[in-house]
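[1] structural data only, the sequence is not supplied:
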């Protein structure tokens, strides 16, 4: 009898322990929407925002007035969330780049799972890393906390696509306006047209639908008797929804709504009382550490954010840092810093316009209409800026200029603010070992050829002397063409990344200096595709040399899709003077599979269609 009694006692203790583990730790529910800035919600002050559910959450929870998606488009933003890291740290900033994580890094669901949680995602991933990275118990449209084993606490995400950008595309633009068109506030950077007003007004209807989605998730909790055991987060995956918001590091692209509600049982884990509206700065990079803090787990040292809730809460930083890299088929490199009052943007590829043509963005009729008005000379200076080469730096006072159309970067009165935020940006990029200075084609080439991950490459000071590279990239700041002798010397540097940034700055200057031009001519024969392409584009922009022999060779013979993408972008930039060859396009496009199933099976291929082919199709449609 004694052995049976002892066995029964152990079983009862184990059962009680499991029950206690569920009771003693909170459930956590994330409800996410897509592509909406705080501006459309009633609790954030929009008089037209009909969001009673989210408003109620805010009234009984904490509303964060300064929450930011560190990346301004879905893949990069969600990569920040899933890793608790800035993606440029490991080469994951480019849209759907499928970057390799360093071996010591797990995604946060795995840490929750290791701590005894049942973790589900319903259902969007869209990370810039392997979508099948271990972590979730289930990630699908059927994933639900209701499926958890008895006695387990849960962490669950429910994502709504109702407010996604595509809701404004013709195929999904099927709802009536949520407010009268004459009550729409049109941002100063957009033309005030019926199309623009109609799209914004209709979006309010989608916002109402999304609020109902939030209500359903909360009702499910209530019906299951779990509301008093569950901490609820509501947030959007980045800003939006009209052109010049999503994808861009303006406040309209990175500022997100964030509301967190604590039941009384877990109120001690919040530093704020219910009904608080806090100015505390929070970024997506802080979410993973915060979740681990809420459940009492250790925060891994590689996570680059901080906990803003729970037992391990730490002080808010002075700044939130944002980034833009390649967005779909268009190459770009921007970094941003905001303190909530000012927004600083560093445009590293300042020979390109902010508004490069992205097929998906132009599916919104308002974008094409805006571009047409610009070409007809019918836009204001504020509306035209999107289609003109970006300045090296932008600085905006968000209180005086919420639409960010008055660039203060060259205003002497704001010199101290500019220098302070410029320094904050540099310090952040050095601290995180930002890989963005490596052209994506070269990063792919290096990581494939050596077996080193981008994370490892970024920490190799011989291969990637970041401070020296940044000095080259920043050479034009405050100096302009006075720095040309230095750039000419850097064109001969042995490090290809330093060569590349000397080339980029020559392109920004549009220099025709004879000595620099001779060196750039020589670089069209570089063994590194990114250098050859940039050198050829610069000479073509000056009308000095036909770039097509170099660019077509890459398109026809280079197996690196990112080199091909850089080449087709360069050809697009100079296509007016150097028309493309359709036969080259046909041969180049034929290299890739045509079936969607085949495309998604290749880790470095764009989803459904190679990005370089998209640019070819755009050129052919002009």
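    Thanks, I have the structure now. Quantities reported herein were computed from a predicted structural model and do not represent experimental measurements.
[2] switch to C-alpha atoms for all contacts and neighbour counts from now on
    Will do.
[3] now the end-to-end length of stretch 178-185.
    Distance between the two ends of stretch 178-185: 13 Å, counting by CA to CA, to the nearest Å.
[4] mind listing what's buried in it?
    Going by neighbour count (16 or more other CA atoms under 10 Å), the buried part of stretch 178-185 is 178-179, 181, 184.
[5] what do you get for stretch 151-162?
    151-160, 162.
[6] so residue 66 lies in a helix, does it not?
    No: assigned with DSSP: H, G, I helix; E, B strand; the rest coil, residue 66 falls outside any helix and is strand.
[7] so how many other residues sit close to it?
    Burial measure for residue 66: 22 neighbouring residues, criterion other CA atoms under 10 Å.
[8] could you do residue 134 as well?
    Neighbour count for residue 134, taken as other CA under 10 Å: 12.
[9] let me know whether it touches residue 110 as I believe.
    Yes: assessed by CA atoms under 8 Å, residue 134 is found in contact with residue 110 at 6.8 Å.
[10] here comes the other one, which I'd like you to weigh against the first:
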């Protein structure tokens, strides 16, 4: 029997900022996809910045394992010999194509795609136009294919010459951001960009369905990491690492659409897709095949997710464990509470938030996510919670040792110091 096609659409910097995740944002096309999909309510990036997060998505491995611990344009790359989803699918007879954005390698040829269409800009409209054309060209292929569509959106900036902002008075300001005119204008531009990217997503899904491929294609919609606002992107707070993730399956799988509550991680995408198409998961893949969980054979596939950050614009080594109730964060270097990347440092929200985030960061953080979902109260020094802190600390150190994290041996050097 012919294996199913795979269509993956991925955005930049979205987090969960869609109507499908409870945000009052104009996003009807992603909402329509969500209504037909498994929607993961607790899907987490491994890291809160672009290249390493994407590296985990496509290798099923953690940044400290695959080598991609910082941004590719700052000298970071996969370790030699790292294999991606495209490589694994190629071994299984798939034709694979990348349209638009990738941010995992300076040489896209090493990513394993059969075909690259990356010459044109990766704006959402350009990507959608090419994807619609490609789907039409390959609708009748005998061999299965994977099409990956990478959009620049919704990364900053959001110029009004490209995206019409929504009315700032209509936006809902998250509790972890200051509610003022500057933040509202920033969010209004962000949501205007989301609206345009959402329309482009709708065009791609419509082309697939109109070609009669809905029942022979697995559809994935995902983003790299959290939303591009202070206390989001580039932090290990949930708004920095929790992401949208939707999986639409052909009816033949017998798995009904719905919400998926248990924890899941970017590293789980590769093994889950391989599991769904009946391909053995390589031993080097560190994620979990969620297929048994999705079929109802097990209640949950994992008890925790592992989070990390090493380099963004600057060296900022952090490691963390997150369970359904707790998050323990280990900061390896003294840094300010928030180390803002350049795009956030120049944002409207930054202009209106003051300088409290420049206060020194504690070396350990512990949050009770049930009682304190916004991660405001650090319990790491509370004697009442010492047992929880120490247990999670041990689990985290054991995981880092088992997976060979070099950070345990000392600071990790920048591969391109001149770019820092």
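    Ah, there it is. Keep in mind the model is a prediction, meaning the values are calculated, not measured.
[11] superposed, what's their TM-score?
    The TM-score (TM-score structural alignment, normalised by the length of structure 2) is 0.87; 400 aligned residues with a CA RMSD of 2.5 Å.
[12] quick one: which of the buried residues of stretch 178-185 of structure 1 is nearest residue 94 of structure 1?
    residue 184 (33.9 Å; CA to CA).
[13] check the alignment and tell me where that closest one lands in structure 2.
    By TM-score structural alignment, residue 184 of structure 1 lines up with residue 172 in structure 2.
[14] which one is its match nearest to, not counting chain neighbours?
    Once flanking residues are discounted, residue 172 of structure 2 sits nearest to residue 24: 7.2 Å by CA to CA, 6 or more residues apart in numbering.
[15] could you do residue 82 of structure 2 as well?
    Per CA to CA, 6+ apart, closest to residue 82 of structure 2 is residue 66, 6.5 Å.
[16] over to residue 269 of structure 2?
    That would be residue 57: by CA to CA, 6+ apart, it lies 6.1 Å from residue 269 of structure 2.
[17] what does that neighbour correspond to in structure 1?
    With TM-score structural alignment as the criterion, residue 57 of structure 2 matches residue 81.
[18] likewise for residue 104 of structure 2?
    By TM-score structural alignment, residue 104 of structure 2 lines up with residue 127.
[19] wait, its match touches residue 81, no?
    No: counting by CA under 8 Å, residue 127 of structure 1 stays clear of residue 81, with 9.2 Å between them.
[20] mean shift of the longest helix along structure 2 relative to structure 1?
    Taking DSSP state H as the criterion, structure 2 has its longest helix at helix 181-210. Once fitted to structure 1, helix 181-210 of structure 2 is off its aligned match by 1.4 Å on average (mean CA distance after the TM-score superposition for structure 1).
[21] distance-wise, check residue 131 of structure 2 relative to residue 19 of structure 2.
    Counting by CA to CA, the gap from residue 131 of structure 2 to residue 19 of structure 2 is 24 Å.
[22] which one's more surrounded, those two?
    In this view residue 131 of structure 2 and residue 19 are compared by other CA under 10 Å, and residue 131 has more residues nearby, 29 against 16.
[23] next up, the contacts around that one.
    99, 149, 204 (CA atoms under 8 Å, 6 or more residues apart in numbering).
[24] again, but for residue 490 of structure 1
    472, 498-499, 502.
[25] aligned partner of residue 447 of structure 1 in structure 2?
    Using TM-score structural alignment, residue 447 of structure 1 sits opposite a gap in structure 2.
[26] show me the strands in the stretch 151-300 of structure 2, by range?
    217-223, 242-243, 245-248, 258-260, 264-265 (DSSP state E, counting those that start in this stretch).
[27] most packed of those strands?
    Comparing these on average neighbours per residue, with mean count of other CA atoms under 10 Å, the densest one is strand 242-243 at a mean of 30.
[28] other SSEs contacting that strand?
    Contacts defined by 3 or more CA pairs under 8 Å, 6 or more residues apart in numbering; DSSP states H and E place strand 242-243 of structure 2 against strand 43-44.
[29] after the strand it packs on, next one along is what?
    helix 50-59 (DSSP states H and E).
[30] whatever helix or strand comes next after that following helix vs structure 1, average distance?
    Where DSSP H and E defines the elements, the next helix or strand beyond helix 50-59 of structure 2 is helix 63-66. Once fitted to structure 1, helix 63-66 of structure 2 is off its aligned match by 2.0 Å on average (mean CA distance after the TM-score superposition for structure 1).
[31] so residue 169 of structure 2 makes contact with residue 184?
    Yes: the criterion here is CA under 8 Å, and residue 169 of structure 2 meets it with residue 184 at 7.2 Å.
[32] sorry, back to before: residues contacting the match of residue 104 of structure 2?
    Neighbours of residue 127 of structure 1 in contact, by CA under 8 Å, 6+ apart: 74-76, 78-79, 82, 96, 98.
[33] of those residues, closest to residue 315 of structure 1?
    Nearest to residue 315 of structure 1 among the contacts of residue 127 of structure 1, with distances taken as CA to CA, is residue 82, at 22.0 Å.
[34] not counting sequence-adjacent ones, nearest residue to that closest one?
    residue 107 (5.5 Å).
[35] and the counterpart of that neighbour in structure 2, how close does it get to residue 373 of structure 2?
    Mapped onto structure 2 by TM-score structural alignment, residue 107 of structure 1 lines up with residue 84. Distance from residue 84 of structure 2 to residue 373 of structure 2, counting by CA to CA: 34 Å.
[36] so for those two, which sits in the more crowded spot?
    The neighbour comparison of residue 84 of structure 2 against residue 373 (other CA under 10 Å) goes to residue 84, with 22 against 14.
[37] so what's that one up against?
    58-60, 111-112.
[38] PyMOL command for the buried members of those?
    The buried residues among those can be selected in PyMOL (16+ other CA under 10 Å) with this line:
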select buried, resi 58+59+60+111+112
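[39] relative to residue 125 of structure 1, how far out is residue 566 of structure 1?
    27 Å.
[40] look at these two and report which has more neighbours.
    Between residue 566 of structure 1 and residue 125, residue 566 has the larger neighbour count (other CA under 10 Å), namely 25 against 19.
[41] which residue lines up with the more buried one in structure 2?
    So, by TM-score structural alignment, residue 566 of structure 1 is left unmatched.
[42] in contact with residue 566 of structure 1, which residues are there?
    331, 441, 530, 533.
[43] number of residues surrounding residue 186 of structure 2?
    20.
[44] same question, residue 389 of structure 2
    Neighbours of residue 389 of structure 2 (other CA under 10 Å): 24.
[45] so what corresponds to it in structure 1?
    Under the alignment (TM-score structural alignment), residue 389 of structure 2 maps onto residue 418.
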